[in-house]
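>>> Structural data only, the sequence is not supplied:
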């Protein structure tokens, strides 16, 4: 049995590595366009798609053992009824940060675990409260390059941490991989913790 992380995210790799889990990373092109308007359904659907795309890729190469465990995730931010994924460009990132400025918003991370032809899906829900951001704050953060590969155009674990007044929920879910929820799925699927 091997663990396969279906994600390019260095943050997700770091979270799994922090618990001592040995895993490989395999990614596949995934259609992330989706007409779902419910953020919970959306993050779960996109996490599921990523895992299934990797499963299909490995099966097509005859490189998937029935005991292999595929882990996939997707994160979205919701604020004032707007669902925020990764920004398309600088202007998109700026618009997102202006929307989040001074507000409490919801961060949802969908997670999927696939093993032996069965797939288990769940999510974590957390809340982040941002300080008011000045135009200069936003421009400086945009110039850092950090917001462009992150849902909601910010990373709580990086430079944007100075704008965070508080959080409720799972820090790791906000970063992008709710490890506690992943362990729950693992127990459901395999009858034991990720730690053994």
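Perfect, thanks for sending it. Quick caveat: nothing in here was measured; it's all calculated off a predicted structure.
>>> contacts, neighbours, all on C-alpha from now
Will do.
>>> check contacts around residue 133.
When contacts are counted by Cα atoms under 8 Å, 6 or more residues apart in numbering, residue 133 touches 98, 101-102, 163.
>>> ok, structure two:
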């Protein structure tokens, strides 16, 4: 097999533009499907358990969608489904997408001169054999002081309202105020490359 023609089909179980870009950067060709699950219905004490449970729920929802529409057994090549989830943890508390502009502003003020962590899960399922491997990855992010006018601009623009914990670190406005990232940026953006790569290899 040539390197550019992988012997398997890949489905990314996410509608996230950042995850799509990361997977494409890794050199994979893939299709995307999103899971329509009620994420708020899933609750776990530990963020690591929460992101794994959410990735599993997403994968299960997508698999039941696929089973209704196509028969996978006919495929000689395995179909691999990659599901993922990311939450932000601040002072031990899990943060999801801000519910309002006021909450987004408060989140960013908390990060100013402080730090937060992201916990990301990756769950890879071989849809032909049914085998599944998943792990989580944690990244710590430290910030300098973030000026109020930068926070105002980010809220006006609106992207932070759709980011877990109102946390974005790759945005040009925020980049100057990121002091240190302990871990990989792709993990913060929702899909740790090295972990994803390893799980795909293990599942084949």
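Cool, the structure landed. Keep in mind that this is a model prediction, so the values were computed, not measured.
>>> Would you pull the TM-score for this pair?
With the length set by TM-score structural alignment, normalised by the length of structure 1, the two chains reach a TM-score of 0.90; 190 aligned residues with a Cα RMSD of 1.6 Å.
>>> before we move on, the earlier item: switch the contacts of residue 133 of structure 1 over to TSV; also include neighbour count, secondary structure and distance to residue 38 of structure 1.
As requested, the contacts of residue 133 of structure 1 are exported to TSV (neighbours: other Cα atoms under 10 Å; DSSP: H, G, I helix; E, B strand; the rest coil; distance: Cα to Cα, whole Å):
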residue	neighbour count	secondary structure	distance to residue 38 of structure 1
98	16	helix	22
101	18	coil	22
102	17	coil	23
163	17	helix	27
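>>> Of those residues, which is the nearest to residue 137 of structure 1?
Distance to residue 137 of structure 1 across those (Cα to Cα) is lowest for residue 163, with 9.2 Å.
>>> which residue lines up with that closest one in structure 2?
Aligned by TM-score structural alignment, residue 163 of structure 1 pairs with residue 177 of structure 2.
>>> so who does that match touch?
Residue 177 of structure 2 makes contact with 143-146, according to Cα under 8 Å, 6+ apart.
>>> tell me, which helix in structure 2 spans the most residues?
Counting residues, the longest helix in structure 2 under DSSP state H turns out to be helix 47-69.
>>> Can you check which part of structure 1 that one sits on?
Using TM-score structural alignment, the residues of structure 1 aligned to helix 47-69 of structure 2 are 39-61.
>>> returning to that earlier point: where strands are concerned, which of the contacts of residue 177 of structure 2 count?
Per DSSP state E, strands hold the following members of the contacts of residue 177 of structure 2: residue 143.
>>> Okay, buried residues for the match of helix 47-69 of structure 2 please.
39-40, 42-55, 57-58 (16 or more other Cα atoms under 10 Å).
>>> So the aligned partner of residue 15 of structure 1 in structure 2, which state does it fall into?
Residue 15 of structure 1 maps onto residue 22 of structure 2 when the alignment is built from TM-score structural alignment. Look at residue 22 of structure 2: counting by DSSP: H, G, I helix; E, B strand; the rest coil, its state is helix.
>>> and residue 22 of structure 2, how far is that from residue 186 of structure 2?
Residue 22 of structure 2 sits 7 Å away from residue 186 of structure 2, going by Cα to Cα, to the nearest Å.
>>> Now do the helices in structure 1.
Taking DSSP H to define them, one finds helices in structure 1 at 10-18, 39-60, 90-100, 135-144, 171-175, 179-190.
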